[in-house]
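Chemist: how would this look folded up:
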Amino acid sequence: MNMRKIIGWNLRKHRVERGMSQERLALAAEIDRAYVGRVERGSENVTTDTLAALANALGVAPAVLLTEPPEGAQEPPSLKSGRKPKAG
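Modeler: Predicted structure coming up:
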């Protein structure tokens, strides 16, 4: 697996585990939502500053996003589409 795919895989895994949409992650990292999607698909080279911003928004160390997934690991699932109901 190439490094862009590894970063994308880990980014999606940690984002989905936290129940964050791409839009919410992008807002927290102060980057464009479409860019997050491209990073997750492995079609974008990220800078170290962007990697750090994404890791910070997810509450993980940047090195976590660089760790190769275990062999045979399944791709993280998508979040359920649609908006979450408002609490209240």
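Chemist: okay, CA-based contacts and neighbour counts for the rest of this
Modeler: OK.
Chemist: pretty sure residue 5 is touching residue 42, no?
Modeler: Yes - the pair residue 5 / residue 42 is scored as a contact, 4.5 Å apart, by C-alpha atoms under 8 Å.
Chemist: Another sequence for comparison is provided below:
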Amino acid sequence: MSEEKLVLKNRLKETRKSKQLSQAALAKLVGVSRTTISSIETGQFSPTAKLALILCIALDVKFEDLFYF
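Modeler: Below you'll find the model as predicted:
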């Protein structure tokens, strides 16, 4: 069996920009720091299920449209 992990990828940056939101504005909307948004966008940090759902609600997108493997 391979040691490859399933890594949650996202379309957060593209989606955020399409909604004309800055990282800071989105961060304020969902109650996290701008650096958290940046870390999620660059793949350095995977959000909790709760944060992922809050991001989907804030951006008005379906989970599977924002996150994928």
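Chemist: Which neighbours do residue 5 and residue 42 of structure 1 have in common?
Modeler: Contact criterion C-alpha atoms under 8 Å, 6 or more residues apart in numbering; residues shared by residue 5 of structure 1 and residue 42: none found.
Chemist: List the contacts of the spatially most central residue of structure 2.
Modeler: The centre of structure 2 sits closest to residue 12, judged by C-alpha atoms, centre = their mean, with a distance of 4.6 Å. Shown in contact with residue 12 of structure 2 (C-alpha under 8 Å, 6+ apart): 40-41, 66-67.
Chemist: List buried residues within these.
Modeler: 40-41, 66 (16 or more other C-alpha atoms under 10 Å).
Chemist: Show me where structure 2 has its helices.
Modeler: Assigned by DSSP state H, the helices in structure 2 fall at 12-18, 23-30, 34-41, 49-59, 63-66.
Chemist: corresponding residues in structure 1 for the last one?
Modeler: In the comparison with structure 1, helix 63-66 of structure 2 aligns to the range 62-65 (TM-score structural alignment).
Chemist: Identify the residue of structure 1 aligned to the residue nearest to the centre of structure 2.
Modeler: Checking TM-score structural alignment: residue 12 of structure 2 goes with residue 11.
Chemist: Residue 50 of structure 1 versus its match, what's the distance?
Modeler: 12 Å (C-alpha to C-alpha, to the nearest Å).
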